[in-house]
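Chemist: Sequence and predicted model, in that order:
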Amino acid sequence: MAPPYLVLGKAVKAWGLKGELKVQPYADSITITAGSSTVSLKGTGGDLVEYAVERVRQAGQAWILQLRGVQTIEQAERLVGCELVILRSAAPSLPEGTYYQADLIGLLVVTEEGRELGRIVEILETGANDVYVVHGEGVEWLLPATKEVVKKIDLARAIMLVHLLEGMIEAEAV
């Protein structure tokens, strides 16, 4: 069962002098946050604090977020490191076969032969397709997020089944 909250990103630094936050997004689109009137910030202790969203804009790959009640750089700096979350029920439904990045992070990657490669720790957005960064025991693999490679995603079991193309992973690394 999916957690009740969807993690959209992480506050990485204060932005400017008026309390804005720079957020590194995990979600594919800024419109998820822009369309929401409130978001919650989750601290390291797991506590959630809800904020009204005053403004969201894009700055390169990041988002700049203005929250009601956060008006100074000092207030914003206290929120750095917090995860930005919304209720999963407030998130837009996705088309069949598409997933929120936050739901893919942590999945166990298993080959069709049953070999466990490791877990997805990051998703790189490239021009052609996303790339999953998979950490195994002392090794890292980069797997393209294509239908040719990704055969099945089972969120209930937290597993991604993959077909490795010839030369994708060196024999000695596996």
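Modeler: Happy to help now that I have it.
Chemist: Going by C-alpha atoms from here, please, whenever you check contacts or count neighbours.
Modeler: Will do.
Chemist: Need the contact partners of stretch 94-114.
Modeler: With contacts defined as CA atoms under 8 Å, 6 or more residues apart in numbering, stretch 94-114 is touched by 6-8, 26-28, 116-123, 134, 155, 158-164.
Chemist: So which of those are in strands?
Modeler: Among these, the ones falling in strands (DSSP state E) are 6-8, 116-123, 134, 159-162.
Chemist: Show me which pair in the residues you listed is furthest apart.
Modeler: 8 and 116 (27.4 Å; CA to CA).
Chemist: returning to what we had before: any of the contacts of stretch 94-114 buried? List them.
Modeler: Applying 16 or more other CA atoms under 10 Å to those, the neighbour count classes 6-8, 26-27, 116-123, 134, 158-164 as buried.
Chemist: Could you tell me whether residue 75 really is in a helix?
Modeler: Yes - assigned with DSSP: H, G, I helix; E, B strand; the rest coil, residue 75 falls within a helix.
Chemist: How about it: what's its closest non-neighbour residue?
Modeler: Nearest residue to residue 75 in three dimensions, chain neighbours excluded: residue 19, at 6.3 Å (CA to CA, 6 or more residues apart in numbering).
Chemist: ok, second structure coming up, stack it against the first:
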Amino acid sequence: MSEDLSSWDVLVGRVKGHWDKASLRIVPFSDVANRFAAGAKWCAEIEGKRTLLEVKSSRAKDGGWICDCGLPSTEAAQSLTGAQLFIHKSMRPPTEEGEFYLDELFGMRVVSESGQELGEIEEVLETPAHDIYVTPRAMIPAVPDFIVSTDWEARVVTVRDVEG
């Protein structure tokens, strides 16, 4: 029975090409030390098809990784060029108190102090100054001057009322 890979949705890298034999050349989008080490698992997606890969051995090279995933041939490795690599959310490192992953905000309700519904967070824009939470009715700077509270259990972000 094959594993359900539909919920593996945290992007951690991309297959840049193949290396010697049937190894993959990986461009990492994650700085987690063991993300590309032996034993790591990824869901590789290319052209809508998902495949589970497990790293047998790896080494750092030119800011990326060369990973042997036990592919049977050079052709099999070549066929994964351009694939995006995903992990399951449960594979992420735990966050510290007061920290969170940006995708945990998606779908949270946003209400003003006066109770006005501003919709659900659909996107988080990352800017040099601060993040901006985007709802259908507002764009809210993610700074203490605007964010009153975040209730993770109720999945509600309360923001200050702003005139205008």
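Modeler: Sure, I can see it. These numbers come from a predicted model, not from an experiment.
Chemist: How is residue 111 of the second structure assigned, secondary-structure-wise?
Modeler: strand.
Chemist: What distance do you get for it to residue 163 of the second structure?
Modeler: Counting by CA to CA, to the nearest Å, the separation of residue 111 of the second structure from residue 163 of the second structure is 15 Å.
Chemist: Those two: who's more crowded?
Modeler: It is residue 111, of residue 111 of the second structure and residue 163, that has more neighbours when counted by other CA atoms under 10 Å, with 18 against 4.
Chemist: ok, now which ones touch the closest residue to that one other than its chain neighbours?
Modeler: Spatial nearest neighbour of residue 111 of the second structure, excluding adjacent residues (CA to CA, 6+ apart): residue 117 at 4.6 Å. Residues in contact with residue 117 of the second structure (CA under 8 Å, 6+ apart) are 109, 110, 111.
Chemist: repeat for residue 121 of the second structure
Modeler: Here residue 121 of the second structure is in contact with 105, 106, 107, 108, 109, 110, 133, 134, 135, 136 (CA under 8 Å, 6+ apart).
Chemist: all helices for the second structure, in order.
Modeler: Ranges of helices in the second structure, per DSSP state H, are 74-78.
Chemist: which of the contacts of residue 121 of the second structure also appear as contacts in the first structure?
Modeler: Comparing those with the first structure on both residues aligned by TM-score structural alignment, their matches' CA atoms under 8 Å, the contacts found in both are 105, 106, 107, 108, 109, 110, 133, 134, 135.
Chemist: What I need now is the residues you listed written out in TSV, including distance to residue 96 of the second structure for each item.
Modeler: Shown next, in TSV, are those (distance: CA to CA, whole Å):
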residue	distance to residue 96 of the second structure
105	16
106	19
107	22
108	20
109	23
110	23
133	21
134	25
135	26
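Chemist: who wins for neighbours among the residues you listed?
Modeler: Greatest neighbour count in these, by other CA under 10 Å, goes to residue 110: 26 neighbours.
Chemist: Give me the distance between that residue and residue 133 of the second structure.
Modeler: 9 Å.
Chemist: What of residue 139 of the second structure?
Modeler: With the distance defined as CA to CA, residue 139 of the second structure ends up 6 Å from residue 133 of the second structure.
Chemist: Strands of the first structure, start to end?
Modeler: Taking DSSP E as the criterion, the first structure contains strands spanning 5-15, 20-25, 38-42, 48-59, 62-67, 83-87, 108-111, 116-125, 130-136, 139-144, 150-154, 159-162.
Chemist: what's the second one in contact with?
Modeler: Contacts to strand 20-25 of the first structure, defined as CA under 8 Å, 6+ apart, come from residues 8-15, 61-67, 70-73, 76, 80.
Chemist: Narrow these to those that are buried.
Modeler: Applying 16+ other CA under 10 Å to the contacts of strand 20-25 of the first structure flags 8-15, 62-67, 70, 73, 76, 80 as buried.
Chemist: that older thread, quick one: which of the contacts of residue 117 of the second structure is nearest residue 54 of the second structure?
Modeler: Relative to residue 54 of the second structure, and with distances defined as CA to CA, the nearest of the contacts of residue 117 of the second structure is residue 109, at 37.5 Å.
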